[in-house]
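Colleague: Sequence plus the predicted model coming up.
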Amino acid sequence: MAWNISDKELGALVDQMTPEEKVTLVTGSGLWRTAANYRLNIPELLMTDGTYGVRYSIEQIDGPQDSDSQLAAFLSVVNADLSRGVEGAFGSTRPATCFPNGSSFACSWDVDLAHALGEALADECQAFGVNLLLGPGINIRRTPLAGRSYEYYSEDPVLTGEIAAAVINGMQKNGVGASLKHFACNNSEVQRTTMSSVVEERALREIYLAGFERAIRKSNPWTVMSSYNRLNDVQAAENHWLLTQVLRDEWGYDGVVVSDWHGIKDRVASMNAGNDLDMPESAARRQELLEAVGDGRVSTTVLDLSCLRILKLIRTARNGARRNVAVDFKKHHALAQRMALESIVLLKNEGNLLPLDGSKPRKIAVVGAAAREPVIQGSGCATTRPTEVDIPLDEIRRLAPGSTVTFNSASDFAAGAAIEQAALADVDAADVVLFFGNTEVGYDGEGSDRTDLNLHDGQDDLINRLSKRNRRFVAILATPDAVAMPWVDQTAAVLAMFFGGQGAGRAVAELLFGVHNPCGKLTVTFPVRLEDTPGFLTYPGENNRHVYSEGIHVGYRSYDKRKLAPLFPFGFGLSYTTFDYSNVETDAASITATSNLKVSFDVTNTGARAGKEIVQVYARPHNPRLIRPIRELKGFAKVELQPGETRRVDITIEARDLRYYDNDYRTWLLDAGKLTIEVAASSRDIRLERSIDVEAPALPSSILTVESQPSTVLEQEYARKRFGLFLKEQLDLDEEETDKLLEYCGGSFLGIYNTVAWVAGDKISKDVMAAFLDGLNKEMGRAIGKAA
């Protein structure tokens, strides 16, 4: 039922509530609902999990709602074993479309497709009576071992934010709310509710919070979910800096902050920090809050504001609800297939082994249990019971009707197995071997990180063994994130499916046989070995603290800075056709803090097949004031081209996306000087370049104090001139004497005051010098403000 009520009436409802009613409103009811208030006719909301599908548990939502039953149901989700299947893990769940998981469909780099996913998720939520879907999850994929990597999109915040905003807009424009999660730095499942993610502020701002800010600015999700972990030693759900200073005061977010399930440890601290809704229902935490309201530790003003936010959410969601929605699950299955087609990444295709010609009879050896029992999703709260599942083996046989297609599982090749020799004979005789590999099913997922980058159960050794017998070998991998490939030089082709959802079986078959052209590209860097990953030395942390030692150099930023060759770079993916880039232009020769820059260039399909190319635009600073990555992604587009066709591509870059965060100034800054715009096919395949000027205040490398080394004061022309004038006036020098003193200062390793005092004695006091430098800092700070 719609709930048509004005803002004034909502405020009046809050005024009419007793303290008990207010505390009840900001506390969940059972596992998946907000609390209804029958006295005041306030309806409830229903929410459920799902970042790539709607997980509607019949027992949990429609079953007993007493606390014991609800706790048991919650723990069954957290500790679910997906190796027993979705039903075994979660009991009776309604079938819903299992779309490609986040790590998969983000490889499409397709914001329109992400919007279509949001629309489909909204339709299924409407049909189930769900008002709020708990997703998307957008934490940065800092390490490929992270248990929830399969839900998350990328190691880059620009791509992450764009995909997330599109999904959210697709959902919310169709009447179902999103819950952007997990805020923030939920980058590992190791001791996830007690581990503190220790991240310096610049890395937080530029990497880990940037995707959230972008998604919020472009889609305004109805809710944001605080994460389980501590952030810089403060529980995320109780972190005032994160939830109020950054999220609300700086970003202007006015929606509801909801806790992750049982993520609040101190309800009083969480309410004062800005965490509105405590989920799921906890009688103990509700009583804690009620007592704190009674004795003034939580003000009525704070509580009333949270109540008002929740009432506005209820109104928005109830008014967006649509009755009698009939979902076309066949249509959604087709969408799942299309998403998988757009997302699967062709990583290697030696000698153009692919695509196969299904019209030519041949012997095809299919190996691996995942060809018959496909691995389509990760394990955890997002796990969805699919409406149907395409079987790769069946789809291969459908597309190669005249071929002999054999099948063997990995166990058939075990030494001494009765079928070993027959299985090896199938491989030896095959015109092509299609090996379906995967990581361990049901282990890596919510609650546990992977322990290595290997495929499961000896599959790496088996690939190595079989590919030596038959070099026309294709490895097709279902994994949550990057894996190592010690056998890659022996295989002719590699396809990365990630967790491709219920339609991936048909999608991969149609790519293998050239019905469609691969067009996905990686959203993370694949390392050669685990030791190459940026955070290797400090992962997974110790003594409940996980130091993010690589700072801003996450993913490709680190590989570029260390000049370390990845197995496959960020943004990489092959096609059955080729593309040429030319004629790059920018619509301006310079950019300021308040302007945009349009980058234009031509892309031509130079091959014989229609295809799609994902073009990427990076920015490379020439002489950065602070340490910065070599290059960073700033925009992208997916371009569909017929053979021989050329299209002009325009990508607009906002100046705000060219900034970096300065911890000392505590603000975002632009680097003055030259900046190169790079047009690329991947982070390691730069095709075109164009340099522009950045018009911004030039600043010293740090805020100036009497202990600053003189070179810091003299490195920037404005500061140098002002300091020279200061010395001239204080010491009564002429121009030549001033220049000589500045030259002398430039070679000193002492602090600026001690350097000058060595020459001038006590003619300038430390207090006078400090006052001058403080004034100079303020002058340059005002210049920053004017530029912004």
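Modeller: Right, received. Where do you want to start?

Colleague: hey, let's count contacts and neighbours off CA atoms from now on
Modeller: Will do.

Colleague: From what I see, D650 and V599 are in contact.
Modeller: Yes - assessed by C-alpha atoms under 8 Å, D650 is found in contact with V599 at 5.7 Å.

Colleague: Compare neighbour counts for those two and give me the winner.
Modeller: The neighbour comparison of D650 against V599 (other C-alpha atoms under 10 Å) goes to V599, with 21 against 17.

Colleague: Would you quantify the distance from L356 to Y576?
Modeller: 11 Å (C-alpha to C-alpha, to the nearest Å).

Colleague: do the same with A36
Modeller: Remark: distance between A36 and Y576 (C-alpha to C-alpha) = 56 Å.

Colleague: When these two are compared, which one has more neighbours?
Modeller: Legend: neighbour count by other C-alpha under 10 Å for A36 and Y576, higher for Y576 (21 against 17).

Colleague: if you go through the stretch 651-788 of the chain in chain order, where are the strands?
Modeller: 660-662, 667-669, 673-682, 685-694 (DSSP state E, counting those that start in this stretch).

Colleague: Single out the most deeply packed of those strands.
Modeller: Compared across the strands of the stretch 651-788 of the chain, strand 673-682 shows the largest average neighbour count, a mean of 22 (mean count of other C-alpha atoms under 10 Å).

Colleague: burial of T451, as a residue count?
Modeller: Neighbours of T451 under the rule other C-alpha under 10 Å: 12.

Colleague: Would you confirm that it belongs to a helix?
Modeller: No - with DSSP: H, G, I helix; E, B strand; the rest coil as the criterion, T451 is coil rather than part of a helix.

Colleague: Excluding covalently adjacent residues, which one is nearest to it?
Modeller: Distances taken as C-alpha to C-alpha, 6 or more residues apart in numbering place L145 nearest to T451, at 6.7 Å, with adjacent residues excluded.

Colleague: Using the three-state scheme, assign the one you found.
Modeller: Put simply, L145 is coil when judged by three-state DSSP.

Colleague: Now for it: which residues touch it?
Modeller: Taking C-alpha atoms under 8 Å, 6 or more residues apart in numbering, we find L145 in contact with S188, D449, R450, T451, D452, L453, D481.

Colleague: Among the residues you listed, name the buried ones.
Modeller: With neighbours counted using 16 or more other C-alpha atoms under 10 Å, the contacts of L145 contain these buried positions: S188, D449, R450, L453, D481.

Colleague: also this one, for the comparison:
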Amino acid sequence: MTQAPSATEAAVEAALARLDLDMKTRLLAGQDRWSLPPLPEIGLKSLVMSDGPIGVRGVRWSADDPSIALPSPTALAATWDPGLAHRAGVLLAQEARCKGVHVLLAPTVNLHRSPLGGRHFECYSEDPYLTGVIGSAYVKGVQSGGVGTTVKHFVANDAETDRFTVDNVISARALRELYLAPFEAIVENAHPWGIMTAYNAVNGTTMSEHHYLVNEVLRGEWGFDGFNVSDWTAARSTVGAINGGLDVAMPGPRTVYGEALAQAVRDGKVTEATVDKAVRNVLRLAVRVGALEGAEPAVTELPDTVNGVELAREIARRSFVLVKNDDNALPLKPDGTVALIGAAARDARVLGGGSAAVFPDRTVSPLDGLTEALPEGTLSHAVGADPNTELMPADKGFALRAVCRGADGTVLATSPLPNGQIHWSFADLPEGVSFDVLREVELTGTFTPRLTGPHTLGIKGKGAFRLAVGGITYYDGVQAPDEDDPFEGFFSSPQPRAQVELAAGQPVEISLTHIVALGDYLREDITITLAHQEPRRDPDELIAEAVEVARAADTAIVVVATTERVESEGFDRTDLRLPGRQDDLVRAVAAVNPNTVVVVNSGSPVELPWRDEVAAVLLSWFPGQEGGAALADVLTGAREPGGRLPTTWGSLTGAPVTQVVPVNGRLAYSEDVFIGYRAWDKAGRTPAYPFGHGLGYTDWTYESVAVDGDVATVRVRNSGDRPGREVVQVYLSPVEDDADRPARWLAGFAAVEAGPGETVEAVIDIPRRAFEVWDEAADSWSFVKGSYNVKAGRSIADRGITVTVDV
């Protein structure tokens, strides 16, 4: 049940009338990394925000406060299922309430403009329509649980290189038809309670001060009535930000708002009426999430409880995209022997790097999942080739705790650590500890190696450190940060500081001590990591061992993966190759076992130069904490792979849009409206696997398509021998060639299910916007009349069936 808007507005106005200028401006500035200050004078609680989008971190970025880890956003989009996205949102609202979080900093609905974008795993698709549909369902799901969302990053944060300063130069048409389109759809269909503005500038104006896009388009044209929060540290000007429509500057306690904003009003640089508009938006959020006493929240009846483990597994298996399956290599044959190969099969990568990361309390690897699913004695494993060439956070074999000490060495608190990472701000220090007295943090405990040989240990973070192993000090010095990047401590590579010969199974004492210095880039913040790398074996020997294991099995399954240094927030990619010797590994295994299946564990496209040499290729994205269990479901045939590609997969040499590095601070979107499949079509190039592609374990025959008004009805038949699910896709293309428009574009889709031999109908709405273009001269949408081919098929490249309509 939702509250009448008039009641919300009355509560907002009543609360606003009780605030003086200093209280108003204080409310618009973060009090710490994650929250706004309470105002007990009006019964306002502190509003707490938390990163997403695959889980709810809470205010503590620590593995001792675990969260459900769902599959990556690219995986969620690959399901082509808004109902599943809605359920994911409901679960995340449930998680948020448990962690005391009012607002989830998600979803990310920037587009896959170029395959080199480092953060694409956190976005949905190259297509604005698919992004808008999935994003709308996600937002509705979260907010149905009484938790707000902040749709981000508004707008055109489509790459990471120089993201704090880059000026993206984009035509009005490309902005409207591509980059603004998902935001517009979500505002119209899901009514989000928040928007996050991006670091970058658009056409000369930084987004945290962009009066036109925020005040005139977002709020004016679209009617958005939620709050607008800066990306963290993005707000740089008091007057520019408040007049540009930015409501909240994060993080705190020192921002361009608060006292600075109050003084700007007193100096006549900003009107108090402008401040009042921002305060209304924050108070409206407070009412909606139940943080203002005496006002009924937007949601008074919560959804039913969701089992997070089960949903994570369901989304994963529904997201897996089977792009190749020669001679029905999958599902696996009963009672056959299986060689599972790859470092990522043992140590799964289930999520991307950066602010999207959470800490699940369990992770099911492919080796775990298949060991559980297959008969005993039928599964063998070999590492083959390890893509991790850098140190990773200390994890397996480490038993650690954090010891906090004062200036005189007194122990203030001791806290268990599930791994070697600490991300502490004011709000999440151990009980009894404050930055006023904290002077030293020691990560200490034991490490029991699983391999004998030289182990490398290192440090990520800035400041003074001392690293000791077995009582011997290997490093005592200061790591200097890159002052140009305020998030260097989060996203930089660990620095190797010790190499120690250790014996498998023999515990050794570990100690990493950090001297706390106040005044860090986030003012009061500790971000440090104890990192580790196992002994490196000769890659040729590892590949040779894997070949022998594969030779002896009926089926070889090779799991290949990217690493955190390939796909993460904070930097873009330089190529699309798999790291390390993984391509060599696949080729070597395929040469001795014709029944080789490759599972690709990446959040966004990678090149697959061996794809013609293997029997099957299954894309598993970053599959979340239950990825290994879901993979076993699909490989054994207990479940069908349900995914379809939300973005085009091809080589870097074939990709039409590859420029992500600014020139003199500016990045020209010179391709205009031609990105993704639109660009591949325009260039006349054929990708490895087209947008929308995906196979199942049954076959489908498209029998007819009819269009009546704005509805397409597509009749399909399951022509295979087992039940299945099909994603029926509808594309529009003008009958008359038009060089200024894409050759074809997604207009709608729907999923159907049927048993063997059954016929079903997919009923698909075709929105008016599918026939419109942005007229730059008129500064408005223009409906383009004429004849259109309406094609229904299994992907954008599938011939399917077509009917011509005149509009």
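Modeller: It's in. The structure presented is a predicted model; accordingly, all values stated were derived computationally and were not measured.

Colleague: follow-up on the earlier one: same list, the strands of the stretch 651-788 of structure 1, but as TSV with distance to V389 of structure 1 please.
Modeller: Shown next, in TSV, are the strands of the stretch 651-788 of structure 1 (distance: least, C-alpha to C-alpha, whole Å):
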stretch	distance to V389 of structure 1
strand 660-662	45
strand 667-669	48
strand 673-682	32
strand 685-694	36
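
Colleague: nearest to L399 of structure 1, of these?
Modeller: Among these, strand 673-682 comes nearest to L399 of structure 1, with 31.1 Å by C-alpha to C-alpha.

Colleague: V214 of structure 2 is in contact with G245, isn't it?
Modeller: Yes - counting by C-alpha under 8 Å, V214 of structure 2 sits close enough to G245 to count as a contact (5.9 Å).

Colleague: Could you check how far the spatially most central residue of structure 2 is from A357 of structure 2?
Modeller: The centroid of structure 2 falls nearest to E122 when counting by C-alpha atoms, centre = their mean (2.1 Å). According to C-alpha to C-alpha, E122 of structure 2 stands 10 Å off from A357 of structure 2.

Colleague: what helix or strand does R398 of structure 1 sit in?
Modeller: Assigned by DSSP states H and E, R398 of structure 1 falls within helix 392-399.

Colleague: What residues in structure 2 pair up with that helix?
Modeller: The alignment of helix 392-399 of structure 1 onto structure 2 (TM-score structural alignment) covers residues 366-373.

Colleague: neighbouring contacts of that stretch?
Modeller: With contact meaning C-alpha under 8 Å, 6+ apart, stretch 366-373 of structure 2 is reached by 340, 344-346, 348, 379, 381, 627-633, 636.

Colleague: So how do I select the buried members of the residues you listed in ChimeraX?
Modeller: Selection of buried members from these for ChimeraX, criterion 16+ other C-alpha under 10 Å:
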select :340,344,345,346,348,379,381,627,628,629,630,631,632,633,636
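
Colleague: What about the contacts of stretch 366-373 of structure 2, which are in helices?
Modeller: Within the contacts of stretch 366-373 of structure 2, residues falling in helices by DSSP state H are A344, A345, R346, G627, G628, A629, A630, L631, A632, D633.

Colleague: Tell me the counterpart of the first one in structure 1.
Modeller: Matched by TM-score structural alignment, A344 of structure 2 corresponds to A370 in structure 1.

Colleague: now that match: how far from E510 of structure 1?
Modeller: Taking C-alpha to C-alpha, one finds A370 of structure 1 at 17 Å from E510 of structure 1.

Colleague: now swap in D739 of structure 1 and tell me
Modeller: D739 of structure 1 is 73 Å from E510 of structure 1, by C-alpha to C-alpha.

Colleague: What of T525 of structure 1?
Modeller: Taking C-alpha to C-alpha as the measure, T525 of structure 1 falls 26 Å from E510 of structure 1.

Colleague: circling back: would you mind telling me which of V214 and G245 of structure 2 has more residues around it?
Modeller: Using other C-alpha under 10 Å, the more surrounded residue of V214 of structure 2 and G245 is G245, with 28 against 23.

Colleague: Hmm, N228 and the more buried one touching each other?
Modeller: Yes - G245 of structure 2 is within contact range of N228, at 7.4 Å (criterion: C-alpha under 8 Å).

Colleague: To which residue of structure 2 is A496 of structure 1 aligned?
Modeller: A496 of structure 1 maps onto L619 of structure 2 when the alignment is built from TM-score structural alignment.

Colleague: wait, doesn't that match sit right on R317?
Modeller: No - in this structure L619 of structure 2 lies outside contact range of R317 using C-alpha under 8 Å: 10.5 Å.

Colleague: thinking again about what came up before, quick check: the farthest pair among the buried ones among the contacts of L145 of structure 1?
Modeller: S188 and L453 (14.9 Å).

Colleague: Tell me which residues of stretch 66-85 of structure 2 come out buried.
Modeller: 66-82, 84-85.

Colleague: Please apply the same query to stretch 639-647 of structure 1.
Modeller: For stretch 639-647 of structure 1, the neighbour count (16+ other C-alpha under 10 Å) marks V639, E640, L641, Q642, P643, T646 as buried.

Colleague: May I ask which two of those are separated the most?
Modeller: V639 and P643, at 12.7 Å, using C-alpha to C-alpha across the buried residues of stretch 639-647 of structure 1.

Colleague: Make sure A619 of structure 1 is actually in contact with L633.
Modeller: Yes - with contacts counted by C-alpha under 8 Å, A619 of structure 1 reaches L633, the gap being 6.6 Å.

Colleague: Pull the contacting residues for R346 of structure 2.
Modeller: Listed by C-alpha under 8 Å, 6+ apart, the contact set of R346 of structure 2 reads S365, P366, L367, D368, V383.

Colleague: For D326 of structure 2, see how far away A556 of structure 2 is.
Modeller: A556 of structure 2 is 14 Å from D326 of structure 2, by C-alpha to C-alpha.

Colleague: More neighbours: these two, which one.
Modeller: Taking neighbours as other C-alpha under 10 Å, A556 of structure 2 and D326 compare with A556 leading, 32 against 13.

Colleague: so the strand or helix carrying that one matches what in structure 1?
Modeller: Assigned by DSSP H and E, A556 of structure 2 falls within strand 555-561. Residues 432-438 of structure 1 are matched to strand 555-561 of structure 2 when aligned by TM-score structural alignment.

Colleague: repeat for stretch 660-670 of structure 2
Modeller: The aligned range for stretch 660-670 of structure 2 is 539-549, by TM-score structural alignment.

Colleague: Fine by me, thanks again.
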